[in-house]
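Visitor: Sequence first, predicted model second:
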Amino acid sequence: MTTNSASARYEGLGKDGKGSITTRSGVLSDQPYGFGTRFEGKPGTNPEELIAAAHAACFTMATSFGLAKAGYADGTLDTQCTVTLDQADGGFAVTKSALVLKGAIPGISAEDFAKIAEEAEQNCPISKLLDCEITLEKSLES
């Protein structure tokens, strides 16, 4: 079993409040977040950005391990993830996580690449965690 942790602090309430996020690893240390960073494009992060980063990282690693298991020894994977936050049921909900994968894997067929990427999308831990629509676009560079 692996565990990780992070903490958030929010001073003030509602739109006027200001928050900060810190991770156990220290990669985020008092990183600012709040209404302005979430809805107004101000500097800092927000929960959906962090979810997008986690999903992109998890899915890309799962694809990498799937390719290695299938016998491929080299290549590059680049994933962009866009998480959508919509108003729903009188509040807000994450409604979609869209993954766009570009891969350069010597010797792989487009069919094998697609199969391995689709299995990774369905089975990476963050995909399993998310209760929203997940889409996957994939392209193989020669």
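Guide: Okay, I see it.

Visitor: hey, let's count contacts and neighbours off CA atoms from now on
Guide: Noted.

Visitor: Quick check: residue 137 touching residue 103?
Guide: No. Taking C-alpha atoms under 8 Å as the definition, residue 137 is not a contact partner of residue 103, at 11.1 Å.

Visitor: For the residue nearest to the spatial centre of the chain, which non-adjacent residue is closest in space?
Guide: The residue lying closest to the centre of the chain (C-alpha atoms, centre = their mean) is residue 55, at 2.3 Å. Once flanking residues are discounted, residue 55 sits nearest to residue 126: 5.6 Å by C-alpha to C-alpha, 6 or more residues apart in numbering.

Visitor: What number of residues are in the vicinity of the one you found?
Guide: 18 (other C-alpha atoms under 10 Å).

Visitor: give me the element it is part of.
Guide: Using DSSP states H and E, residue 126 maps to helix 125-129.

Visitor: Second structure follows, compare the two:
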Amino acid sequence: MKRNATAVWNGSLKEGAGKLTTQTTTLKDTQYSFKSRFEEGVGTNPEELIAAAHAGCFTMQLSAYISEEGFEIESIETKCDIDFVDGTIITSHLTVAAKVKEITEDAFQQLVTKAEKNCPVSKVLNAAISSTATLV
């Protein structure tokens, strides 16, 4: 499988602006700029997109592991916080709330750790990755 996205940028770093389009067109000419990345501007930014990718990938990986163990998932919600300091993503923290029938806290935490280490986006990030998970 191969996926792609395209970025088009016009102008200088601070005054310019760009548009992002994904292969599926889920993002189509989505605005991004210096202000949306480093200040409070309209549009998205690469770190926000990485956070979305990490949350989505981790959640799917956790779902696979829980299902493989024979537990029934009602829901999993994951928030990802990316910490971008001095031009480097230094941390990615996953906050997970899950409703899973009949799973023990210990089994759940083990599967969270396994998913945290093994989802494809975790593997590509050169950052400290952590998580906080709660069964609800």
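Guide: Sure thing, it's come through. If you're wondering where the values come from, they're calculated on a predicted model, not measured in any experiment.

Visitor: before we move on, back to that, the helix holding residue 126 of the first structure vs the second structure, average offset?
Guide: Following the fit onto the second structure, the mean deviation recorded for helix 125-129 of the first structure is 0.2 Å by mean C-alpha distance after the TM-score superposition for the first structure.

Visitor: hmm, who's touching the helix or strand following that helix?
Guide: Reading on from helix 125-129 of the first structure to the C-terminus, the next helix or strand found by DSSP H and E is strand 133-140. For strand 133-140 of the first structure, contacts defined as C-alpha atoms under 8 Å, 6 or more residues apart in numbering pick out 95-105, 110, 113-114, 117-118, 121, 127.

Visitor: Tell me the buried residues within the residues you listed.
Guide: With burial judged by 16 or more other C-alpha atoms under 10 Å, the buried subset of these is 95-105, 113-114, 117-118, 121, 127.

Visitor: Identify the residues contacting residue 9 of the second structure.
Guide: Going by C-alpha under 8 Å, 6+ apart, the list of residues near residue 9 of the second structure reads 16-19.

Visitor: run the last query once more with 10 Å
Guide: 16-20, 31-33 (C-alpha atoms under 10 Å, 6 or more residues apart in numbering).

Visitor: which SSE is it in?
Guide: Judged by DSSP H and E, residue 9 of the second structure forms part of strand 5-10.

Visitor: how big's the offset between that strand and the first structure?
Guide: Looks like 0.3 Å for strand 5-10 of the second structure (mean C-alpha distance after the TM-score superposition for the first structure).

Visitor: surely residue 51 of the second structure meets residue 84?
Guide: No. Residue 51 of the second structure is not in contact with residue 84 according to C-alpha atoms under 10 Å; the separation is 11.0 Å.
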